[in-house]
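the sequence and its predicted three-dimensional model are supplied below.
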Amino acid sequence: MKVAALVGGVGGAKLAYGLSKILSPDQLTLIGNVGDDLDLYGLHISPDLDTVMYTLADRANPVTGWGLDGDTWAMFDMLRCYGEDPWFRLGDRDLATHLLRTQWLAQGMTLTAVTERLTLGLGMRHPLRPVTDDRLATMVETEEYGPLGFQEYFVRHQWKPTVRRVWFEGAERARPTPEVATALREARILIVCPSNPVLSIAPILAVPGVRELIENRKGTCVAVSPFIGGQAVKGPAAKLMGEMGLDISVHGLIRTYDGLLDGLIIDYTDRDQLQAGESIRVRVTQTLMQTADDKIRLARECLEWVGSW
């Protein structure tokens, strides 16, 4: 059985971890968001890819969900000595990832090849594929500062600005990688992980050809809601969607994914939003993932639920 998962950020990485403990590397392909990539201090940084990579390699900071566990900040502190305002935190060991990624890209390697080399170095066995090797940038139009790159909005301004619009610069020229296209064609189950629908999943879907591959899929597509009790577990998803006039209910999430889903898994705290005659199948369970067992349990429930159809 082939499974593909669209994943971005901490929440998505948690479910990806659970799936990786159940499925073999031949069965599971993780398709990662690159819309939040940025160039800083001459380095190419891929935060969502790194979060997934560190999580599946059992190296992620367990408190923040991002960065490396036990990392130090000497380089970060040294930047301050030079009068810099280092708003994007790069740990000392994390820095090695970005140095090598930048060097290998400059040598002509694709982001796909670079990511594979990094994951193998960390002992991560399951394939993590950037949705595209082309440049793609999530841009946020804010009321207070005008247009901002995603990391400026998310990290520098701590997602406080009011969002009016989100778009994906370079999407019209981007193409899914051959590895991603193959994974989507072959998947019998496609799982949309509980990532931010607008900032993590939408950039993946914005790459021309990806949505069409999902629409023409052979298998079943299910999503796990990133909301619990009508709020995001972590990050700006609920705030941002509300500011953009998007409905953060179960029905709003179904509409956000615009006919791509066969099923949706929601937390039991949101079960009162269900109505008779839902357009897709809905499963109610506990979706909060605090422990490794939680991640594996939810992943297993996803697979078994779809397998029972």
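Cool, the structure landed. Since this is a predicted model, take the numbers as computed values, not measurements.

please count neighbours and contacts with C-alpha atoms only from this point.
Will do.

check contacts around Ile265.
222-225, 282-285, 302 (Cα atoms under 8 Å, 6 or more residues apart in numbering).

nearest residue to Gly65 other than its sequence neighbours?
Using Cα to Cα, 6 or more residues apart in numbering and skipping residues adjacent in sequence, the residue nearest Gly65 is Val10, 5.6 Å away.

ok, structure two:
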Amino acid sequence: MNLVVIGGGVGCARFVMGLREHVRRTGGRDRIDVVVNTADDWWVSGLRIAPDHDSLLYALAGVNDLTRGWGRADESERVSGELAAWGTAPAWFTLGDLDLGTHIARTAWLREGLSVSEVYRRLGARWDLGVTLHPATDAEVDTHVLLGDREPIHFQEWWVRHRAQLPATGFTQQGIEQATPSPGALDVIAAADVILVAPSNPVVSVGPVLAVPGMRQALAAASAPVVGVSGIISGSVVRGMADACLAAIGVDTSAEAVARHYGARVAGGLLDGWLVDESDAAAAAPLNAAGISTRAVPLWMRDAGTSARLAADALELADTLA
């Protein structure tokens, strides 16, 4: 089967690792492609930084920092300190030296004229990932946060420096109106047997992918069932500050509210199916009535086994919808 995942960041990485483990345990014949959010990318010290992509790359390669949850393992930060001392990088955005090697390579290739898709291929070729990563778009569509009467700021400043504590009134992706889905993203969506929406931040990781002009149309036209996995359990985010993002766009922090935010595909939305945690089983009946086939299963991805089980549950739901 051709399995396609949409998302970005740590939650997506854990889910994709579980999907890869499930595929390995069941014979290893399925292909996995991930359409990755690019809208939290930005420029620092003349380097193009891509946090959602790199979280996936490092985790799938087995070189990620499991303690911090981001960046490379066994890091040093001497160069980042020098950049801050020279005033070319903010002191609140720390990059490890190994991580900077990735950003330097990425930027060098971009300045040579390679597309973001081509850069993804070169970065992914270093390790045996068992997964192919595709940018949602090759265009730059950085997310900025709207702050009412204040000037908008880049998402990374709001997220990392201010820890999402500044009251936001919305999010915008600069230049997204002129963007198009990357050719690789369109190809794998069209060929997919199952499309899975990862338990990523619905607003700033999944939302920008869906906002690329042509992406929703491609998903609507896909013959594959679309099954999403909630990143909200018992009214709380599993990781990060997605609750602040949801509040900014007027969506409650609940598995049911996020599913309704995505919408049922039969009604012009995204989802055919939705997995919620067993603690949120009460959401199944109203969501089923709204046209989103919903099952309650264990969602906590504590290790390879529980992550693989969650992936299997998603595929089993997709199978009933095919």
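Looks like it came in fine. Every value quoted in this text rests on a predicted model; they were computed, and no experiment measured them.

and of the contacts of Ile265 of structure 1, the nearest to Gly83 of structure 1?
Using Cα to Cα, Ser225 comes nearest to Gly83 of structure 1 of the contacts of Ile265 of structure 1, at 42.4 Å.

please say which position in structure 1 Ile104 of structure 2 maps to.
Aligned counterpart of Ile104 of structure 2 in structure 1: Leu99 (TM-score structural alignment).

sorry, slip of the keys, the one I care about is Val131 of structure 2.
So Val131 of structure 2 corresponds to His126, using TM-score structural alignment.

all helices of the stretch 1-150 of structure 1, in order?
Taking DSSP state H, counting those that start in this stretch as the criterion, the stretch 1-150 of structure 1 carries its helices at 9-20, 47-56, 74-81, 92-106, 111-121, 150-151.

ok so, going back, show me what contacts the match of Ile104 of structure 2?
If you count contacts by Cα under 8 Å, 6+ apart, Leu99 of structure 1 has them with 43-44.

returning to what we had before: not counting its neighbours along the chain, what's nearest the match of Val131 of structure 2?
Going by Cα to Cα, 6+ apart, His126 of structure 1 has Pro25 as its nearest residue, at 4.4 Å.

please report the distance of the equivalent of Leu114 of structure 2 over in structure 1 from Thr51 of structure 1.
Under the alignment by TM-score structural alignment, Leu114 of structure 2 pairs with Met109 in structure 1. Distance of Met109 of structure 1 to Thr51 of structure 1, given as Cα to Cα, to the nearest Å: 21 Å.

more neighbours, those two?
More crowded of Met109 of structure 1 and Thr51, by other Cα atoms under 10 Å: Thr51, with 25 against 15.

my read is that that one contacts Val7, right?
No - in this structure Thr51 of structure 1 lies outside contact range of Val7 using Cα atoms under 8 Å: 10.1 Å.

got any residues that touch both of those two?
With Cα under 8 Å, 6+ apart as the test, Thr51 of structure 1 and Val7 both reach Ala13.

burial count for the alignment partner in structure 2 of Val34 of structure 1?
Using TM-score structural alignment, the partner of Val34 of structure 1 in structure 2 is Thr38. Number of residues near Thr38 of structure 2 (other Cα under 10 Å) recorded here: 30.

please tell me how far Thr38 of structure 2 sits from Gly240 of structure 2.
Distance from Thr38 of structure 2 to Gly240 of structure 2, by Cα to Cα: 18 Å.

and Ser45 of structure 2, by the same measure?
Applying Cα to Cα, the value for Ser45 of structure 2 to Gly240 of structure 2 is 25 Å.

same question for Ala84 of structure 2.
25 Å.

contact partners for the match of Val131 of structure 2?
Contacts for His126 of structure 1 (Cα under 8 Å, 6+ apart) come out as 20, 24-26, 28-30.

and the gap between it and Leu28 of structure 1?
Applying Cα to Cα to His126 of structure 1 and Leu28 of structure 1 gives a distance of 7 Å.

again, but for Ile191 of structure 1
Counting by Cα to Cα, the gap from Ile191 of structure 1 to Leu28 of structure 1 is 10 Å.

and the two? Which one has more around it.
Of the pair Ile191 of structure 1 and Leu28, Ile191 is the one with more neighbours under other Cα under 10 Å, namely 27 against 24.

sorry, back to before: and the helices of the stretch 1-150 of structure 1 as JSON lines, adding distance to Asp258 of structure 1?
Below are these laid out as JSON lines (distance: least, Cα to Cα, whole Å):
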{"stretch": "helix 9-20", "distance to Asp258 of structure 1": "20"}
{"stretch": "helix 47-56", "distance to Asp258 of structure 1": "24"}
{"stretch": "helix 74-81", "distance to Asp258 of structure 1": "42"}
{"stretch": "helix 92-106", "distance to Asp258 of structure 1": "35"}
{"stretch": "helix 111-121", "distance to Asp258 of structure 1": "28"}
{"stretch": "helix 150-151", "distance to Asp258 of structure 1": "23"}
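
re earlier: hang on, the match of Val34 of structure 1 packs against Ala136?
Yes - Thr38 of structure 2 sits in contact with Ala136 when judged by Cα under 8 Å, with a separation of 6.4 Å.
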